[in-house]
Every structure is written in structure tokens, then in C-alpha cells.
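Chemist: What follows is a predicted protein model with its sequence.
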Amino acid sequence: MDGSWVSLLPFLIVIPIAILTKQVQPGLFAGLLLGSFLKHPDLLGGIKTLISYIVSSLIVTNNIRIIIFLYVFAGLINLTKMTGGIKGFVDLVGHKVKTKRAAMMLIWLSTIGTFSNPNFRIVTIAPIMKLLKRRLPISSQKIGFVIEVTSNPVVVLVPVATAFVGYMVSIIGTALQRIGVSDTPYSIYIRSIPFNFFSLVILAMGIYYSFIRDFESEEPLVGSPDALQEEEDLQKCLRAYEKETPIKPWNLILPLGVVLFLTLFLSWWDGHTKANSFWDAFIQADALGVMLEALFITLILSFLLYFFQRFSVAKLVTHFINGGNELVSVILMLTFVWALSAVSEDLGFSHFISSHLIQWIPPAFIAPVVFLLGSALSYFIGSSWGTWGLLMPLGVTLAQQTGTSIPLVIGAIFASGTFGAFASPLSDNTVTLCAILDLPAIDYARSKLKPSLIAAGISTLLFGIASLFLK
């Protein structure tokens, strides 16, 4: 059975089930279940094997570190909501924007403080833009488009202090381990960033539609409300927060500033003794370990800050746990991805790819094909993380066996997931944004499909060109 076409079956059933259910987890679990029974084709043996792969995946040091990071980071973000950080930030800038160009500039500049997570960014900036739309001639579609352009496509390009970095480095590390590549996963991720062509192209298009050309026909200007009415509407827009939440912008600005500074400093500190230059120190650093250290220090300082502001300890703990629990579904998906990768490898996945599949795809077409396949998949399931987890083992194996640049193919995988997270009506980013801006999700997704496809087409060409020059 090892090295035969059977090793493809776990992956082959993942995609149709994910598309059918519009959820990644059921497909991953089905693939893992099938792989376990292929290894031990009897009832008890298959179940024991499944449990064994899950447990083995969870006790890997880097895997458990990324789970802790995601949980703690989500808990910290929820604390900034509860203590008025996000609401304060909205109030701080809400009434200072007077022109359409200034409104667009606000969306772009707000990325500096909200790049840690796409949905976090959306719930921070979308409510204030909804209010500003009442007195500025900007369509809801254009507001949504620019906010989304500066969300997922930006976050995937930032190599520190985001909820994405740990996950991206983790799945790269798992894929590299399976093919016996000893390069540092974080250094490979850094090298793949310039090849996330879709993110770079859609950002350029976002600048074009922000400041040069209207995205959609502009809606008529609604009469400007007075100051009291504006404040009332602003409070109604903040549906993501409790009504009694205070206005304390520094409760957001300080934690984000501290975690960013500590991540950068500790990255240099951890790697400087092993590096030959300042920039090489960041590559040599233990990225996951450093991010955890920075996050825990920030969490402790934030708890002290909120405690001295007389927030209840019980309330702080409750909101921290509630925030972490919001990512349980992501943690479950990660666990299944790790376990599925392991069982597929044990079935001879890499050997079969090297012996058969690479004969069908010329090396120059590996990156473009991976990007197009991932883009189609991510559009139908609406999940960038799910797409990355599903494609990373396949893409990295194809790159290694054909001599194609591994960072290039990894860049194509990340670009493809970003396409779906941006363009799909099933994306949680799109759903969250439409709920806040009162936009019909399908119509809004259709309005941004044309620029999305143009960016995808340009990206495909760039991947083809890059493939000819990189090995």
C-alpha cells in the first residue's frame, strides 16, 4: 500500500466534503478517519490509530506552542474590547475625518494599529466608516473593498505580531519535516513573502480604487446629522461591544505597541548571538518561542494595567477565556491538519508524488497550477487557513521533487488562500464586514469579483515568469 495511489485518498475526500459542507473541519476529519482505517483496516484498530495520530500531533513542541499562542492572543484581543480599547480608538478618530480622501486615508493608516488579525481589523474600522458614510459621498461597496484589501492581504505579509505568523510557520515546518528539509521554517516563510503575488497586486489595486477611481457608482450623500445624532449612531454601530464599555483608546494602543516592540526586540536578542548581521538575527531567532514570550509579557502587563483601572479580576479572566474559546474551531482544524499530514505521509504520500504525479506537471507550471488550484478551493470553502493546511504538504512535496523553488510555491499557496479569504462570499471576513455595513453578502462579493479575478490573472502570470528564473 505504501507509495501507491491509495495514499492520495485521504486528501481527495477532504476537498469535496469541505466544499459540500462549507466547513473545513468535517473534510479534514473524514480524511483523517479514512487514512487511519487504511493503515489499520479494522474497527478498533482504525479508531485507535486515529486517536494516536491526534495525540502525537498535539504533543509536538511547536504544535502545542502555536495552540497556546493562538488561544492567548485571542484572549488578549478580547480584553482590549472589554476594557474599551477598540471603542476608544474609534471615538478618537471618528469625528476628525472631513473629506472622502481623508476617509480613505484613515482606512489605510488604521492598518498600523490593527494588522494583527483581519476580523479584529474589520470590527475596529468598519463601524466608524459606517458612520462617516452618512456625511461623505462614499459607497458601502467601496468602503468594504478598501477595508478588506487592507485586512487579510496585509496580515499575511507581516512577519511579526499577527495571529497568522505562528500558524503559517507551523504548517511550513510540518511540510518541510515530511520531506526531510532542515531549513528553518520561519526563514522559509520570510523568503516566501515577496512571492505572495496576489496580496501585492490586490494592494496595488486597492490604492488605485481608493484614490484614483471609484470602485462602484457612488451613492447619494445623505444629510449630515448633528453632533448628538452622530454620537448616537456611533454607539449603535458598535454592535461588537457592550453598551457600558468605556472609552479608553490606550487600552488597545499600549498592548499592541508592547507586543510588537517585544516581538521585534526579543527576535533580535534571541538570534543576535547566532547571526552575522542585524537582519540575519531575525532569521536565526526561534520565532514561535519569541512570539510566545512577547505575548505572555504583554498579557501580564495588560492585566496589571486593567487591574489598576479597577476592572474586576473575575471579569478580566472571564473575557480572556471567552476570547480564547473563540478560536477553538481553528485549533481543532490545526490538529486535524497535522494528524492528516502525518497519516498521509505514513501511507507513502511523498513517495507516490515523486514517482507519479510530478510527471504530469512540468516544473515551470508547478507554482501557477498550485495557485490556481488553491484559489478555486479557497473560493468555495472561504477559508485561507483551511486552504493553506490542505495544500501545503502537496505543494511543498511537488516543489522539492521537481526542483522548483520551495519559497515560490509556498508563496503561491499563501496567495491562493488569500484570494479565497478576500473574494469568497463564504469568507468569515466578508460575512463580518457585510453584517457591520449592512451589505448583502452575495451582491457585495459579486462587486469585488472582477478586481479579484484581474489580480488573480496577473498573479498567475507572475508565478509563471518567476518559475522560469527560480530553481
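Modeler: Everything's here; your move.
Chemist: from here on, contacts and neighbour counts on C-alpha atoms
Modeler: Fine.
Chemist: quick one, helices of the stretch 351-471 of the chain?
Modeler: Assigned helices in the stretch 351-471 of the chain, in chain order: 366-381, 384-402, 406-423, 428-437, 441-469 (criterion: DSSP state H, counting those that start in this stretch).
Chemist: Deepest-packed of those, please.
Modeler: Of the helices of the stretch 351-471 of the chain, the one with the most neighbours on average (mean count of other C-alpha atoms under 10 Å) is helix 406-423, at a mean of 29.
Chemist: by how many degrees do that one and helix 428-437 diverge?
Modeler: Between helix 406-423 and helix 428-437, the angle comes out at 30 degrees (axes from the mean of the first three to the mean of the last three C-alpha atoms, to 10 degrees).
Chemist: And helix 406-423, how far out from the chain middle?
Modeler: 11 Å (C-alpha atoms, centre = their mean, to the nearest Å).
Chemist: residue contacts, K130?
Modeler: 140, 237, 436-437 (C-alpha atoms under 8 Å, 6 or more residues apart in numbering).
Chemist: next one: N152
Modeler: Contacts for N152 (C-alpha under 8 Å, 6+ apart) come out as 117-118, 418, 421-422.
Chemist: So what would you say the end-to-end distance of stretch 110-126 is?
Modeler: Taking C-alpha to C-alpha, to the nearest Å, the first and last residues of stretch 110-126 lie 11 Å apart.
Chemist: Pull out the buried residues from that stretch.
Modeler: Buried residues in stretch 110-126, counted by 16 or more other C-alpha atoms under 10 Å: 110-111, 114-126.
Chemist: who's in contact with whichever strand or helix holds M205?
Modeler: Assigned by DSSP states H and E, M205 falls within helix 197-211. The contact list for helix 197-211 (C-alpha under 8 Å, 6+ apart) reads 101, 104, 142, 145-146, 149-150, 153-154, 156-157, 215, 411-412, 415-416, 418-419, 451-452, 455-456, 458-459, 462-463.
Chemist: which residues does I458 contact?
Modeler: By C-alpha under 8 Å, 6+ apart, the neighbours of I458 are 198, 201.
Chemist: D91: how many residues sit nearby?
Modeler: Close neighbours of D91, defined as other C-alpha atoms under 10 Å, add up to 18.
Chemist: now do F278
Modeler: 11.
Chemist: Looks like it contacts W269 (just checking).
Modeler: No. Counting by C-alpha atoms under 8 Å, F278 does not reach W269; the two are 10.0 Å apart.
Chemist: how about A74, what does it touch?
Modeler: Going by C-alpha under 8 Å, 6+ apart, A74 touches 320, 323-324, 326-327.
Chemist: Below is an additional structure, to be compared with the one above:
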Amino acid sequence: MDNFGILSLLPPLLAIIIAVCTKNVIISLFSATFIGVMVLSSYNPIESVKILIGDYFFAQLTDSYNAGVLVLLVFIGGFIALMEKSGGAYAFAQKVTKFIDTKPKAQLSAWFGGILIFFSDLGTPLIIGPIFEPIFDKLKISREKLAWIIDSTASPIAVLVPFIGWGVYVMGLIQKEFEVLNIAQSDFTAFMKAIPYQIYPILAITMVPIIAITKLDFSQMQKAEKRVESTGKLHWDNSNPSRKFEKLSDLDIKNSKASLVTIPLLVLFVTLFGILIPQGFPFKKIEGSEFRIALSTGYLFASIVLMALMSIYKTKTFNETFNIYINGMQKMMYVSVTLVLAWSLGSIIKNMGTANYIISIMQGNVSGAFIPAILFILGACVSFSTGSSWGTFAIMMPLAIPMAVAMDVSIYICIGAVLSGGLFGDHCSPISDTTILSSTGAGCDLIDHVKTQLPYALINGGITLICYLIAGVINNEFSLVIAIFMLFLTTFTLNKINSKKTLQSTVSDN
């Protein structure tokens, strides 16, 4: 039997339901995996626990590929912690803000700052937000606009970068499915080829400069902008903004310099490419294990240089710096546990034949051209309900890749659809960590941020859905060009409508 029938749907459905109810990805993944093992072991609870630990958890941890990913995540965690605590990002951003004297410049500078701090999606809101608050306030730009810009450059940038935690995590999920399906391709190659199909995050990033330059605001964001412009009020009367930083000095580390960001990143890239280029990169295929070794080496060297610079500049003592590095490594434990559980759930889904069962239902009833759009919608629903894009990737990837292979759909489009769906739901969800941190960093009420961001997210989400329907038919990267064209066309149309309404309002007032 290649599947357990309708029972094979139990693990992924339970993962979604429990995640929605508990808002806890680890509990949901563990519970779903355990129930799957129960079904496979004839419902013997004691035997199920033994099998779960021995045949799944231990097996995942002792796999050489998995071990390499977990080690790399630990190095990344230590480096990010040093970056955030060094004050270098703050010092760098302060240099950028000196020549900002117009609204478009302020918005574009915040957008560019969010892109520069690509190495930490959770660090972006808490670094960029407090720096740009006084600038936005001075130029009478709403805090809601700042929160939207931050949210549009945190996760959307992170999910496109292969050499930080997001990319490593996603490649780990991809590689597991490739091993099961005997696909002779590296996870890095697949990730890079899927980037043009990550339509939603690319649209989210692209929309910010369009709105900033055209000065186009609509729906709730337009009301927020008018409130600040006409009354000077930073918040609605009923708002209760939650703040992590009450003053800029909380981010201003003594003796900090911009070089604390630029030099370590330079060391990281020089080390990475210095190791990969002699192996033929980017013209020859590089094995995933070699890429992870190069990355781990780069992050280690960059961290050593950063610790040395922090000691030389006397921003922290050596002991403080070392403790920051170790604490950063420890914080990656949550991510590592999530990844091990995700790998285990993927194995359960394979052993229960979940993908085979779904494919058997769809074949003959659903055209393969609709698969990317379906994956995008499902991913968005799961992410919105759980507030976790990473949890969504863990649940959807073991279903998406086998479906793509069986129904002769591009694997890269399906990977992009899963990642886009996770990001779209994450952007719309009031319980997403990046949504919460973006409102916190901008000093904006959470619900106000959700209400003002939602129309922008829905426009991008609608365009993305249409383009996945197109991508399923044309099966090439031109779908991204169509998406960007549609975004420009939509904003142009809205701009014309807004201008017409403004003109009519002026005429009626006169």
C-alpha cells in the first residue's frame, strides 16, 4: 500500500489545527509527528515513543547533511547576536539619515536601511524603527507607514537570501524531499532557481519605492497619513502603541562605529567566495555540503573579526562579547528543534504516503497548471492562522515537491509558491512575530499596523495568485515580469483614481 488513505492526511491536518489553537509551532509539529508514528505502529503508545525517538529524532540528528545544517545555524546565531549588540547597525544607519529632508527620501532611506540589515529579519524592525521614528515624525509621515516599510523589508528580504538562517532552513527542507525522490540536484541550486518564483516577497519589496516616489496612499494608510498631516497626532485616540525602545539611546552603543557592520560582512563574503570560486563557483555545480562548510567558515571568521573589533573599539569587554556570541548560539536551539521536528514530520508524511494520496485524488480532476496557485492559497491560510511562515514551510514543502514531480509541474514554481504563501499569510496575520515587531519598532499600535498594511498586502497577494495561475501554464520566469508590470499598472490606476477624487473634492469645496 503506497498510502494510508484518508488517514494519511491526519499528520499535516493535525499540525495545522494544533498550530492554530496553540500558536506554538513546536507543539504542533511534535504532536502531528507522534500521531503519525502511532498510526504506523498500530496505535501502541509505548512503542510509538521508542520509534519516534530512535527512528526519527535520532535518525535526523545523526544524518550528516542535517548535522551540517544545524552547525551552520549555530554559527549564524552567534554572528547575528554580535551584530545586533555591537551597535554597528545603528551607527551605520545614523550615517544614512543625515541627508533626509523630504518624505520620499525618508521612506526610501528606511526601505534601503531594511534591505541593508538583511542578516536579521527580527533585528530590522528594532534597529530601523527607532532610528527613523524622529525623522518620520518631523516630516509628518505616519508611524503606520514606517511599520509597513519595515515589515516589507524584514521577512521578504530574508527569504530571498540563501546564506542566512531563512535560506539555510528552506534548503534543509528542500534537500530532504530531493533525497526521498532521488532528485540529483543540490538544494542550493534549487533555492536559487526558485527565487524568480518568489513573487510575493519580491512584490512586497518593490511596492515600497513605488508608493514612496508616487506619493500614493489609499484606504486606511491614506487616513493615517492625513491624520498626521492635518493634526500632527502620531496615533489614533484609541491606540495603545507598544514600545520596546523608549529612546534612541537604548540602541546607541558607546564607541560603536559603522565598520562594525561593514568589515565583518566583507570578511564573510570574501571567505565564502574565496572557498567556493576555486571549486568552480558560480559556473560549476557546488555540492550543498561544500556550500554549508564555506558558509560556516565565513560566519566563524566574521564573528572572530567582529569580536576583535568590539574589543579594540571598547564597545564591550572580551568576556561580554564572548557571552553575547554564546547566547546567540543558544538562541538557535528553538530553530534547530523546529527543523528536526519538520524533518521528522516530512519523513512521517512520506511513510504514510500523504502526497501519494493527495496526488491520486487530484490526478484527472485538477490540472497541474493549478497546483502552484493551490499551494500559494494553502500556504497563505496556514501562515495567517498560525502566524508562522517557518511552520508553514515545514508543513507544506513535503507535500509540494512530490506533487510537483508527480503532476509534472516545475519544482521551482512550487517551491516559490509555498514560500510566497507563507510570506503573504505572515504579512496579513496579527499574530506573526514580524508583524508584532514591526509595529513595536515603529512605535505603532499593532491593530493599526495590520489595518493599514492589509490593503497593500492584498494587492500584492492578488497579483501573486494571478501570476501563479499564469506560471502554471507558461512554466518560466516571465511570470515575475508580468507580476511587476501588474503592480506598476495597479498603482498607476489607483493614483489616477485618487487624483480624480482629490480634484472633485477641491471643486466641491470651492
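Modeler: Arrived safely, thanks for sending. All values derive from a computational prediction rather than experimental measurement.
Chemist: one step back: what stretch of structure 2 does the helix holding M205 of structure 1 fall on?
Modeler: Mapped onto structure 2 using TM-score structural alignment, helix 197-211 of structure 1 spans residues 199-213.
Chemist: what's the mean distance for the matching stretch versus structure 1?
Modeler: Following superposition, stretch 199-213 of structure 2 is found to deviate from structure 1 by 1.9 Å on average (mean C-alpha distance after the TM-score superposition for structure 1).
Chemist: Buried residues, that stretch. List them.
Modeler: 199-212.
Chemist: From A417 of structure 2, how far off is P402 of structure 2?
Modeler: According to C-alpha to C-alpha, P402 of structure 2 stands 14 Å off from A417 of structure 2.
Chemist: ok, of the contacts of A74 of structure 1, which come out buried?
Modeler: Among these, the ones that count as buried by 16+ other C-alpha under 10 Å are 320, 323-324, 327.
Chemist: any idea how far stretch 26-34 of structure 2 is from the chain center?
Modeler: Computed by C-alpha atoms, centre = their mean, the separation of stretch 26-34 of structure 2 from the middle of its chain amounts to 22 Å.
Chemist: Please apply the same query to stretch 169-184 of structure 2.
Modeler: On C-alpha atoms, centre = their mean, the centre of stretch 169-184 of structure 2 falls 19 Å from that of its chain.
Chemist: once the structures are aligned, where does it end up in structure 1?
Modeler: So in structure 1, the equivalent range for stretch 169-184 of structure 2 is 167-182, judged by TM-score structural alignment.
Chemist: doesn't P398 make contact with G346 of structure 2?
Modeler: Yes. Here G346 of structure 2 reaches P398: they are 5.4 Å apart, a contact under C-alpha under 8 Å.
Chemist: list residues touching both of these two?
Modeler: Shared contacts of G346 of structure 2 and P398, defined by C-alpha under 8 Å, 6+ apart, comprise E177.
Chemist: what about L304 of structure 1, neighbour count?
Modeler: Neighbour count for L304 of structure 1, taken as other C-alpha under 10 Å: 14.
Chemist: what does it align to in structure 2?
Modeler: Aligned partner of L304 of structure 1 by TM-score structural alignment: A308.
Chemist: can you tell me the helix or strand for its match?
Modeler: Counting by DSSP H and E, A308 of structure 2 is found in helix 288-313.
Chemist: Average offset of the following helix or strand past that helix relative to structure 1?
Modeler: On the C-terminal side of helix 288-313 of structure 2, the nearest following helix or strand under DSSP H and E is helix 318-352. Once the two are superposed, helix 318-352 of structure 2 sits an average of 1.6 Å from its aligned residues in structure 1 (mean C-alpha distance after the TM-score superposition for structure 1).
Chemist: what span of structure 2 lines up against stretch 255-263 of structure 1?
Modeler: Aligned using TM-score structural alignment, stretch 255-263 of structure 1 spans residues 264-272 in structure 2.
Chemist: repeat for stretch 453-469 of structure 1
Modeler: The counterpart of stretch 453-469 of structure 1 in structure 2, using TM-score structural alignment, spans residues 458-474.
Chemist: How about stretch 127-145 of structure 1?
Modeler: Aligning stretch 127-145 of structure 1 against structure 2 (TM-score structural alignment) gives residues 130-148.
Chemist: swap in stretch 415-428 of structure 1?
Modeler: Mapped onto structure 2 using TM-score structural alignment, stretch 415-428 of structure 1 spans residues 420-433.
Chemist: The matching stretch: how far from the chain's middle?
Modeler: That offset, for stretch 420-433 of structure 2, works out to 9 Å (C-alpha atoms, centre = their mean).
Chemist: What is the three-state secondary structure of F163 of structure 2?
Modeler: Look at F163 of structure 2: counting by DSSP: H, G, I helix; E, B strand; the rest coil, its state is coil.
Chemist: what's the neighbour count on the residue nearest to it when sequence neighbours are not counted?
Modeler: Computed as C-alpha to C-alpha, 6 or more residues apart in numbering, the closest residue to F163 of structure 2 that is not its neighbour in sequence is L295, at 6.9 Å. Close neighbours of L295 of structure 2, defined as other C-alpha under 10 Å, add up to 26.
Chemist: Can you give me the separation between the counterpart of L295 of structure 2 in structure 1 and A415 of structure 1?
Modeler: In structure 1, the residue paired with L295 of structure 2 is M291, using TM-score structural alignment. Distance, M291 of structure 1 to A415 of structure 1, by C-alpha to C-alpha: 24 Å.
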